[in-house]
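Student: pasting the structure only:
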């Protein structure tokens, strides 16, 4: 009797919107502006163009890497600049319109100035770095600012990205450096301190105090990393959270939340995770450019800065315990939630003084506000939790200033680099069974059951990331839909042997992503029995090409 071919549920494609608020009416000093949706339907024409551009980009990158001299680090460049008696000028990111706009054509004239030309006493930090320093400028990069805002809550992480060994006093030479995680490695980005201004004011991200410059310089370094300020226009907070930590982000759909989500958010805060959230534009029937009557903004990245349960005093309507979420709007102004538990709302009268003191409760027009967990679920549609890579601090910065003992860490991380190559390894998803076996295949072994459970299941997080796409925005290239599928190796199958098309015809997958998404990274958590598995990373359709990084996180006993 012949084997019966497996009929699987088809893989599902879903479009992911970017957070792009560069035209929001609420920006101080900005004209009436409109939120834009930059996601286009995927087409064969775009796939072909993407393949051509990425292949050419890879060749150019290899030629440049082979021909250029070894790059000097920040310390060497600063010493050379000090010896020259001149201030540093970055030859790779010059102060011109091409560094702002891909076309080199701008609507206004920008004047690039150093902080010393703008204020009498510039400082890198004033009383340290806090989320309240951050002010968004005219660039639609709230997805970056929300992550930076969250990062300031974790000094041991923040000062890996923003090193302390720089400023405007001792050894000042007009040169600064920052570090960003890029596809498995920490990359140093060196810049000069020439910043774009208009009418004497900083145009993009800046600090609330005009004499503080860490915000503006961090954004400039991030813009250089991706090829210009315009490359930062529109994105998802999961990108920036990963670039700032090397962690892995899990996307949670709040329209069907798990019953244990609140305890999970509490645990994420305790273990030092970064958390962001957003409201999709199709939610509640509002337009993308709208600021809702309750003060919340659609398609805008917020950071979650605290999750807590508080005790309440005896009150007619409020008794026992309240579950609360504190959020921060990177605009840093009065655009805040107006409902229950908002600034100065009557609900706070039921909170005992001791609890108010524990929360450090203040009410200012600074973009930060509280909501009840129930209202949070009713209004927000997605939350993204970035669990920090356990190797984060040890890899690049000694011990990164020391990881606090109360931050739980228990992940083993394995990374694989690969590529989808047309007519070779770009087979598309399982819907395209005849070409699916072409895709790269990676064997993993799960062998360490979770300690707290009585069963033999293991927790594994699989994360698939497209490489070097944001750098190609100047060519009109965007993220293609990606995902992955897992198969359990049957007894007798040797791990490491490539599976052929017949295997996939007659064997069902044991897990896969809920959707193929056109984002840089897709991540899913699974509970699996111990054993050997094969992970198949793929694009949604065949012949869509590009490089990728696959990371597999397995929980280990402490």
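Tutor: Nice, thanks for sending it over. Not measured: the values here are computed from a predicted model. Numbers count the residues shown, from 1 in each chain.
Student: can we go C-alpha only for contacts and neighbour counts from here?
Tutor: Fine.
Student: what sits up against stretch 196-204?
Tutor: Residues outside stretch 196-204 that contact it (C-alpha atoms under 8 Å, 6 or more residues apart in numbering): 95, 109-113, 118, 136-139, 195, 216.
Student: among the residues you listed, which are in helices?
Tutor: Residues of the contacts of stretch 196-204 located in helices (DSSP state H): 118, 216.
Student: now name the helix or strand holding residue 191.
Tutor: Residue 191 is located in strand 185-192, with elements delineated by DSSP states H and E.
Student: can you tell me what sits against that strand?
Tutor: Strand 185-192 is contacted from outside by 73-74, 88-90, 93, 174-181, 220-222, 224-225, 396, using C-alpha under 8 Å, 6+ apart.
Student: ranges for the strands of the stretch 251-400 of the chain?
Tutor: For the stretch 251-400 of the chain, the strands defined by DSSP state E, counting those that start in this stretch cover 274-278, 302-311, 321-328, 368-372, 382-387.
Student: tell me the angle the second one makes with strand 321-328.
Tutor: Spelled out, it's strand 302-311. Angle of strand 302-311 versus strand 321-328, following axes from the mean of the first three to the mean of the last three C-alpha atoms, to 10 degrees, is 160 degrees.
Student: ok, the last one next?
Tutor: For strand 382-387 and strand 321-328, the angle between their directions (the same axes, to 10 degrees) works out to 80 degrees.
Student: contacts for strand 382-387, please.
Tutor: Against strand 382-387 from outside (C-alpha under 8 Å, 6+ apart): 237-238, 241-242, 247-255, 268, 272-280.
Student: return the subset of those lying in helices.
Tutor: Secondary structure from DSSP H places 237, 238, 241, 242, 268 of these in helices.
Student: tell me the contacts of the residue lying closest to the second one once chain neighbours are set aside?
Tutor: Put plainly, it is residue 238. Excluding its sequence neighbours, the residue lying closest to residue 238 (C-alpha to C-alpha, 6 or more residues apart in numbering) is residue 249, at 6.1 Å. Residue 249 makes contacts with 238, 241, 242, 384, 385, 386, 387, 523, as judged by C-alpha under 8 Å, 6+ apart.
Student: I'd like to know how far the closest residue to the fourth one other than its chain neighbours sits from residue 257.
Tutor: Going back to what we said before, that points to residue 384. Nearest residue to residue 384 in three dimensions, chain neighbours excluded: residue 251, at 4.6 Å (C-alpha to C-alpha, 6+ apart). Look at residue 251 and residue 257: by C-alpha to C-alpha, to the nearest Å, they are 11 Å apart.
Student: go on, residue 355?
Tutor: Residue 355 sits 28 Å away from residue 257, going by C-alpha to C-alpha.
Student: do a quick rundown of the helices in this structure.
Tutor: Taking DSSP H, the helices of the chain run over residues 44-67, 74-84, 115-118, 142-151, 155-161, 214-226, 237-245, 261-270, 353-359, 373-379, 392-396, 433-436, 501-506.
Student: ok, second structure coming up, stack it against the first:
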């Protein structure tokens, strides 16, 4: 397992002008439940912030439901909290690598995390996002991507992609979704780039959603999705 120790410099990273400052986490006296895995965390609360990396954050929110997997990716250590140095594992070029990231994160003019964030100030999404940004060459490289790549980076596993069209057998699709869920597979959903009907129903075009659950309610097949943006499904 190799170790990567590179640096992200704000002036060279294509960051938005809204980034007012970088803050060092350990100076803020965050506790372990705020930085690392928290069993009470609501996985629908992960947001992508001011950058188009739903392809990364949506898979991350599904992965975060697995405590052991998340703690493999970002091991919780007292050393990290004390010194503001964090280790993040990623799978790249056929091997697991350890990325060393510090606790400096870009903030916007309101003092909130500029990119990945949660409503309850959990910081592990920011740190994992920063590690992937380092791998790709900067935060600006996170704009647009494929959730299959994100799953590969974070789990090392191969993915199956199912493309839907007008000829898709919906009964078979539902059976497969239930089967994948029962097997514990991690899943996301992607919307097309241009589809007006999605917007009418409160869903974003060209966006990735985490698939959190499936059920049948009053005869309707439903999937519970986690949105990393601010859109809300209107229930139609």
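Tutor: Looks like it arrived, so ask away. If you're wondering where the values come from, they're calculated on a predicted model, not measured in any experiment.
Student: among the helices of the first structure, which comes closest to residue 486 of the first structure?
Tutor: When these are compared by C-alpha to C-alpha, helix 501-506 sits nearest residue 486 of the first structure, at 10.9 Å.
Student: what residue in the second structure is paired with the residue nearest to residue 238 of the first structure?
Tutor: Counting by TM-score structural alignment, residue 249 of the first structure corresponds to residue 159 in the second structure.
Student: related to what we said a few turns ago, the strand holding residue 191 of the first structure vs the second structure, average distance?
Tutor: Compared with the second structure after the fit, strand 185-192 of the first structure shows a mean deviation of 1.0 Å (mean C-alpha distance after the TM-score superposition for the first structure).
Student: report how many residues lie close to residue 223 of the second structure.
Tutor: For residue 223 of the second structure, the tally of surrounding residues (other C-alpha atoms under 10 Å) stands at 14.
Student: kindly report the same for the one 10 residues further on.
Tutor: Residues contacting residue 233 of the second structure under the criterion other C-alpha under 10 Å number 14.
Student: same check on residue 133 of the second structure?
Tutor: The local packing of residue 133 of the second structure (other C-alpha under 10 Å) involves 17 other residues.
Student: what's it aligned with over in the first structure?
Tutor: Residue 133 of the second structure maps onto residue 223 in the first structure, by TM-score structural alignment.
Student: so residue 230 of the first structure versus residue 550 of the first structure, what's the distance?
Tutor: Going from residue 230 of the first structure to residue 550 of the first structure by C-alpha to C-alpha gives 28 Å.
Student: so if I had to pick from these two, which one is more boxed in?
Tutor: residue 550 (24 against 20).
Student: list the contacts for the more buried one?
Tutor: Residues near residue 550 of the first structure by C-alpha under 8 Å, 6+ apart: 415, 416, 417, 418, 462, 463, 464, 465, 537.
Student: quick one: it from residue 516 of the first structure, how far?
Tutor: 15 Å.
Student: residue boundaries of the strands in the stretch 451-558 of the first structure?
Tutor: For the stretch 451-558 of the first structure, applying DSSP E, counting those that start in this stretch gives strands covering 457-466, 482-488, 511-512, 516-517, 521-529, 531-539, 546-555.
Student: tell me the centre residue of the second structure?
Tutor: Centroid-nearest residue in the second structure, with C-alpha atoms, centre = their mean: residue 57, separated by 1.7 Å.
Student: residue in the first structure paired with it?
Tutor: By TM-score structural alignment, residue 57 of the second structure lines up with residue 145 in the first structure.
Student: any idea how far its match is from residue 137 of the first structure?
Tutor: For residue 145 of the first structure, the distance to residue 137 of the first structure equals 10 Å [C-alpha to C-alpha].
Student: quick one on the thing from earlier: now the helices of the first structure as JSON lines including distance to residue 554 of the first structure?
Tutor: Compiled in JSON lines, the helices of the first structure are given as follows (distance: least, C-alpha to C-alpha, whole Å):
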{"stretch": "helix 44-67", "distance to residue 554 of the first structure": "32"}
{"stretch": "helix 74-84", "distance to residue 554 of the first structure": "35"}
{"stretch": "helix 115-118", "distance to residue 554 of the first structure": "46"}
{"stretch": "helix 142-151", "distance to residue 554 of the first structure": "24"}
{"stretch": "helix 155-161", "distance to residue 554 of the first structure": "22"}
{"stretch": "helix 214-226", "distance to residue 554 of the first structure": "30"}
{"stretch": "helix 237-245", "distance to residue 554 of the first structure": "18"}
{"stretch": "helix 261-270", "distance to residue 554 of the first structure": "17"}
{"stretch": "helix 353-359", "distance to residue 554 of the first structure": "34"}
{"stretch": "helix 373-379", "distance to residue 554 of the first structure": "29"}
{"stretch": "helix 392-396", "distance to residue 554 of the first structure": "16"}
{"stretch": "helix 433-436", "distance to residue 554 of the first structure": "26"}
{"stretch": "helix 501-506", "distance to residue 554 of the first structure": "25"}
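Student: so who does the closest residue to residue 55 of the second structure other than its chain neighbours touch?
Tutor: Nearest residue to residue 55 of the second structure in three dimensions, chain neighbours excluded: residue 147, at 4.5 Å (C-alpha to C-alpha, 6+ apart). By C-alpha under 8 Å, 6+ apart, residue 147 of the second structure lies in contact with 55, 56, 58, 59, 188, 208.
Student: now do the same for residue 147 of the second structure: its match in the first structure.
Tutor: In the first structure, the residue matched to residue 147 of the second structure (TM-score structural alignment) is residue 237.
Student: ok, its match to residue 146 of the first structure distance?
Tutor: Residue 237 of the first structure is 7 Å from residue 146 of the first structure, by C-alpha to C-alpha.
Student: overlap of the contact sets of these two?
Tutor: Residues touching both residue 237 of the first structure and residue 146 (C-alpha under 8 Å, 6+ apart): 276, 301.
Student: ok so, going back, which of the strands of the stretch 251-400 of the first structure is buried the deepest?
Tutor: strand 274-278 (a mean of 27; mean count of other C-alpha atoms under 10 Å).
Student: pull the number of nearby residues for the residue nearest to the residue nearest to the centre of the second structure when sequence neighbours are not counted.
Tutor: Sequence neighbours aside, residue 48 is the residue nearest to residue 57 of the second structure in space, at 6.1 Å (criterion: C-alpha to C-alpha, 6+ apart). By other C-alpha under 10 Å, 25 other residues sit near residue 48 of the second structure.
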